[in-house]
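# Sequence and predicted structure are below.
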Amino acid sequence: MKKEKKTSSILSNLLIKLAIVLMVLLIGSYARVRWDFSKNKAYSLSQVSKDAVSNLQDNMVVKLYSSKELPAAMLILDRYVKDLLEEYKQAGKGKFHYEVINGPSPEDLKNKALQYGVGAMYFRIFENDKTTTKEVIYGLVFEYQGNFESMNVLPKMQNQLEYQMTLKIQKITRYTLPDITAFVDTLYTLMPRQKYENELYSNYNVHFTNLLEPPPKTHVMIVHSGYDSLSITQLYNLDQFLMQGGKLVVLADKIFSDGETVMEIHSNLFDFLENNGIKLSSDIAMDIFCDSRQMGVDTNISFPIYPVLRGSQHPITRNMSNIIIYMGNGIIFNRKPGLKFQTILATSTRSALLEGPDYQLDSRLFFNPDPDVFVNPPIPLGAIVEGRMESYFKEKPQFQRSDFVSEVKDGKIVIFGDRELYVDPDKPIYENRYQIILNAVDWLMGREDMINIRSRHLQESILDIAYYMHKNNLLWGDPAKTERRIKMEVKIIATLLPSLILIAVGGIISLHRKRTKEFKNEEI
């Protein structure tokens, strides 16, 4: 009798637990609840993305054109794309829809995708005991009120996928973008800047100015400085933009190079900056962690005058890396009363200076950088100056107009010591460096949500050797060769260690059995 009651009790408990599990699964299928325990909610849709789809006036349809069989390199990305689409759908209040299009045949899929601007990708894969090339279609098409925007989704794009998708949604829905002003001169028009400008227009409603007239009264102005001094009119209009409450993002350095010689330039913009607490060094900042180029089969040439930087803990540069600076100048705070200075971007503790006005660089540093040369502390190449600022024209009444403002109590300037920070780099690894300019603009406007999705995943893994060496200021010979050697050692250890562990465990078990057997024999 007791046995029957016990069996009945066990079955009852089992049925209750099974019912609870089924109920949770049923509720979950409708609620679609997801928990994100990652750092900074890296896999949750940000508020700015939710806002972009929560106020849709009409239905939006997103079509994912995808080959049926994806290579292994695309599987994690594919899962992430579909998770994001599901989150956009939940935030869209019934007006955001998506569908996956796989066929009916690979050729039909390719033709349909090409009509919308989604191109093919090619992967080298190992299949049927041989290496072959596989053509893959994978991209998104956003359709809204008769218009469409397309987007190729590429491997390793997971870092900025939400950011790029939200930009497309904002563009096609004519989302109201914030207004900013941008000062440009002739130099800007001569530089390759397509990627920078595309993203600039996607994020802001940009009003370009030459400062010959008072600029639009926007919250922020980006100052793309050139080689020459500004006219008095231009400098006055820039000064009054700041005095009347506008914030500045300034790109400036003191170096001009024609490829053969390096010269220091002189501009009244530097006097204006110094009046507001900022002095630019005439020396070129160098770092042992720098760009390198391969020459021939096995020769790497280092360019210490092109330091490669990692961001700080400040939102403008946080989580960002591979920020290359082309012959930048250090930023010095002249400790003007009423102002605060904060470094947001700097070289490593293995830094050096190429001193002007001669700028003589030892050619040996290109082939085998001597660690003993790079002994300077970090050199600031990005900084924020804020506080009470006085007009550059305060003591120049002859230039003052009727609406002249002599000071501002909460002035803010974000400055980077590289005039060409917006220029498209020639290496894909550096292609996102200009985004610190956009981050600076958004920080000054209080749009930190946009900063978070733009640079959310850009930081390398802590297992990345170059990142680990840089973070801990370690230098073991040539960084590139050291990285290759350590990776090879790790591969060898990872291959041999499991076998060695199995052999060791087997030996211990065998020894234990042998001793147990001997002990039993002794008892007999």
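Ah, there it is. Numbers count the residues shown, from 1 in each chain.
# okay, CA-based contacts and neighbour counts for the rest of this
Will do.
# Flag every buried residue along stretch 196-203.
Of all the residues in stretch 196-203, those buried under the rule 16 or more other CA atoms under 10 Å are 196, 200, 202-203.
# If you could redo that for stretch 481-497, that was the one I meant.
Quick answer for stretch 481-497 (16+ other CA under 10 Å): 482-483.
# From the chain's centroid, how far away is it?
Between the centre of stretch 481-497 and the centre of its chain there are 28 Å (CA atoms, centre = their mean, to the nearest Å).
# if you go through the chain in chain order, where are the helices?
With DSSP state H as the criterion, the chain has helices at 2-31, 47-54, 72-91, 106-115, 161-172, 186-190, 194-203, 232-243, 268-275, 364-367, 435-445, 448-454, 465-471, 479-523.
# Take this one as well and set it beside the first:
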Amino acid sequence: WVNLFPSSQRSISSTDLNNAEATMEYSFVRSLDKLLNQQVKAIAYAVGNGEPTGDEITDLRQTVASAEYRMLPFDLTKFPYVPKEANVLLVVKPSTEFTEAEKLKIDQYVMNGGKVLMFIDNLFAEQDSLTIKSQLVAYDRNLNLGDLLFNYGVRINADLVMDLQCDFLPFAVGGTAEAPQYEFLKWNYFPLFETPNNHQINKNLGLVAGRYVNSIDTVEAENIRKTYLLQSSSNSRSISTPALISPNENRNTAEDALFKRNGIPVAVLLEGAFSSLYKNRIGRAQQDSLAQAGGFKEQSDKNGKLIVVSDGDMVLNDVSAKQGPLQMGMNLYTAGSKYQAPVANGNFLLNCLEYLTSKETIISTRNKEIVLRLLNTKKVEAEKSKWQLINIALPIVLVILFGIIYQRLRRYRFAS
């Protein structure tokens, strides 16, 4: 079956209609392709470097499975290479340092045509820490991925993005220690990112929620095309580390004048012919370990693809004591309240996987701009009664008038 309107919201806006219309062709083509090509695509979920494996990836598993992908854990620390049968290597929020041997496996997977999707937290800054302490200091995780990503053309900065377009958290604003009074206030470290609508991945996509996100820069890399996929709003800023984070920041009015930056990038797509970081650096022992995978390669083909997102929490879910695991991107504190923000984290993840694994002809059908010519709502409201009268009463009057004229003509005809 084909879902032509993928939304569970009761109210439908003109934007929702535009998005549904624009993706209709893509939905049909994608469904037909699945019927003709029923091979299940495999995703290798990297473990071994502190990646989450518990309840926080419940929705990640379900979202991936709903799109008919098969996701299996892959331990980079134990296997000599990433198998070519894996369509995508998914790296989500690692917390421990990558060794050179592990980076070589990722590098050679890319050189052999593998696609990589990374959600990386460059800094340690966890919301749980603020529930225990009154403040925290964000510091570098020392993942040792900087040189690998830099070689491919991207750099994750050691900073935090703050945005006035953000999610809410409850803060104690009064009361006593025994009975504090809470109020929902904006928390600038939980940005709601906009999409530039410049690519098939982010076309017709809503807001994407992030938490303690780093900014991204691109650097010069030969034969590599870079496309920003997510960015901050026009009222944002970034602060460098070491950064002191405290709930006290929200007890006073935010200094909006500081939020002057526009479009800070936090996700980037890299495409092209990648060069190996380990070119002219690999030893004999490392070459032997890669022999089973076809040997060491210095460069990938021109169809290499890599997506880097500077937020590891973007595809993780909160866990509620009552409801269990929530949807990815949904805020535990605002879920079910008027402050809950509609987010498209799951759709962003699926669009990334779709682009990395699908045929170019299929994914290109997403890249369409269709504008529905909707009625002027103000004019409709002002002239509502007039048009109701014209559309309901006028046809009845015309039928009656026609009947009277017909009867008169009939009588005149037979009388004569």
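Sure thing, it's come through. These numbers were taken from a predicted model, which means no experiment stands behind them.
# If you tally nearby residues, what's the number for Val53 of the first structure?
By other CA atoms under 10 Å, the residues close to Val53 of the first structure number 25.
# Of all the helices of the first structure, which one is nearest Val136 of the first structure?
Closest to Val136 of the first structure of the helices of the first structure, according to CA to CA: helix 106-115, at 8.8 Å.
# tell me which strands and helices the closest one is in contact with?
Contact partners of helix 106-115 of the first structure among helices and strands, from 3 or more CA pairs under 8 Å, 6 or more residues apart in numbering; DSSP states H and E: strand 60-66, strand 130-144.
# rewinding a little: so which of the helices of the first structure comes closest to Asp410 of the first structure?
With respect to Asp410 of the first structure, and counting by CA to CA, the nearest of the helices of the first structure is helix 232-243 at 9.3 Å.
# how about the longest strand seen in the second structure: buried residues?
Of all segments of type strand in the second structure, defined using DSSP state E, the longest is strand 180-193. By 16+ other CA under 10 Å, the buried positions in strand 180-193 of the second structure come out as 185-193.
# same question, stretch 176-192 of the first structure
179-185, 188.
# give me the number of residues near whatever residue of the first structure lines up with Gln287 of the second structure?
Aligned counterpart of Gln287 of the second structure in the first structure: Arg401 (TM-score structural alignment). Counted with other CA under 10 Å, the neighbours of Arg401 of the first structure add up to 9.
# what does Arg284 of the second structure give?
Using other CA under 10 Å, Arg284 of the second structure has 7 neighbouring residues.
# how close does the closest residue to Asn334 of the first structure other than its chain neighbours get to Asp239 of the first structure?
Leaving aside its sequence neighbours, Asn334 of the first structure sits nearest to Gly277 (CA to CA, 6 or more residues apart in numbering; 5.2 Å). Computed as CA to CA, to the nearest Å, the Gly277 of the first structure to Asp239 of the first structure distance reads 14 Å.
# And Val297 of the first structure, by the same measure?
Distance from Val297 of the first structure to Asp239 of the first structure, counting by CA to CA: 53 Å.
# ditto for Phe404 of the first structure
Note on Phe404 of the first structure: its distance to Asp239 of the first structure, by CA to CA, is 10 Å.
# With Tyr30 of the first structure instead?
Relative to Asp239 of the first structure, and taking CA to CA, Tyr30 of the first structure is found at 58 Å.
# contacting residues for the residue nearest to the spatial centre of the second structure?
For the second structure, Phe348 is the residue whose C-alpha lies nearest the centre (CA atoms, centre = their mean; 3.1 Å). Listed by CA atoms under 8 Å, 6 or more residues apart in numbering, the contact partners of Phe348 of the second structure are 201-202, 205, 208.
# just to revisit the earlier point, now the buried residues of strand 180-193 of the second structure in CSV, with distance to Glu381 of the second structure?
Output for these, formatted as CSV (distance: CA to CA, whole Å):
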residue, distance to Glu381 of the second structure
Leu185, 35
Lys186, 35
Trp187, 38
Asn188, 38
Tyr189, 41
Phe190, 38
Pro191, 36
Leu192, 33
Phe193, 34
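# Just name the closest of the residues you listed to Asn19 of the second structure, please.
Nearest to Asn19 of the second structure among these: Phe193, at 17.9 Å, using CA to CA.
# In space, what's closest to the alignment partner in the first structure of Asp140 of the second structure - neighbours in sequence excluded?
With TM-score structural alignment as the criterion, Asp140 of the second structure lines up with Glu264 in the first structure. Distances taken as CA to CA, 6+ apart place Ile255 nearest to Glu264 of the first structure, at 4.9 Å, with adjacent residues excluded.
# go on, Arg70 of the second structure?
Per CA to CA, 6+ apart, closest to Arg70 of the second structure is Ala42, 4.8 Å.
# hang on, that neighbour packs against Leu89?
No: if you go by CA atoms under 8 Å, Ala42 of the second structure and Leu89 don't touch, sitting 9.0 Å apart.
# out of the buried residues of stretch 176-192 of the first structure, which are inside strands?
Among those, DSSP E puts 179-183 in strands.
# follow-up on the earlier one: what helices or strands is the longest strand of the second structure leaning on?
Using 3+ CA pairs under 8 Å, 6+ apart, strand 180-193 of the second structure sits against strand 159-163, strand 166-175, strand 208-209.
# Recalculate using a threshold of 10 Å.
Here strand 180-193 of the second structure touches strand 159-163, strand 166-175, strand 208-209, strand 224-231, strand 236-240, going by 3 or more CA pairs under 10 Å, 6 or more residues apart in numbering; DSSP states H and E.
# and the angle for that strand with strand 224-231?
150 degrees (axes from the mean of the first three to the mean of the last three CA atoms, to 10 degrees).
# on that earlier part again, pick the one among the contacts of Phe348 of the second structure closest to Tyr355 of the second structure.
Using CA to CA, the contacts of Phe348 of the second structure come closest to Tyr355 of the second structure at Ile201, 6.7 Å.
# Nearest residue to that closest one in space, ignoring adjacent ones along the chain?
Per CA to CA, 6+ apart, closest to Ile201 of the second structure is Asn351, 5.1 Å.
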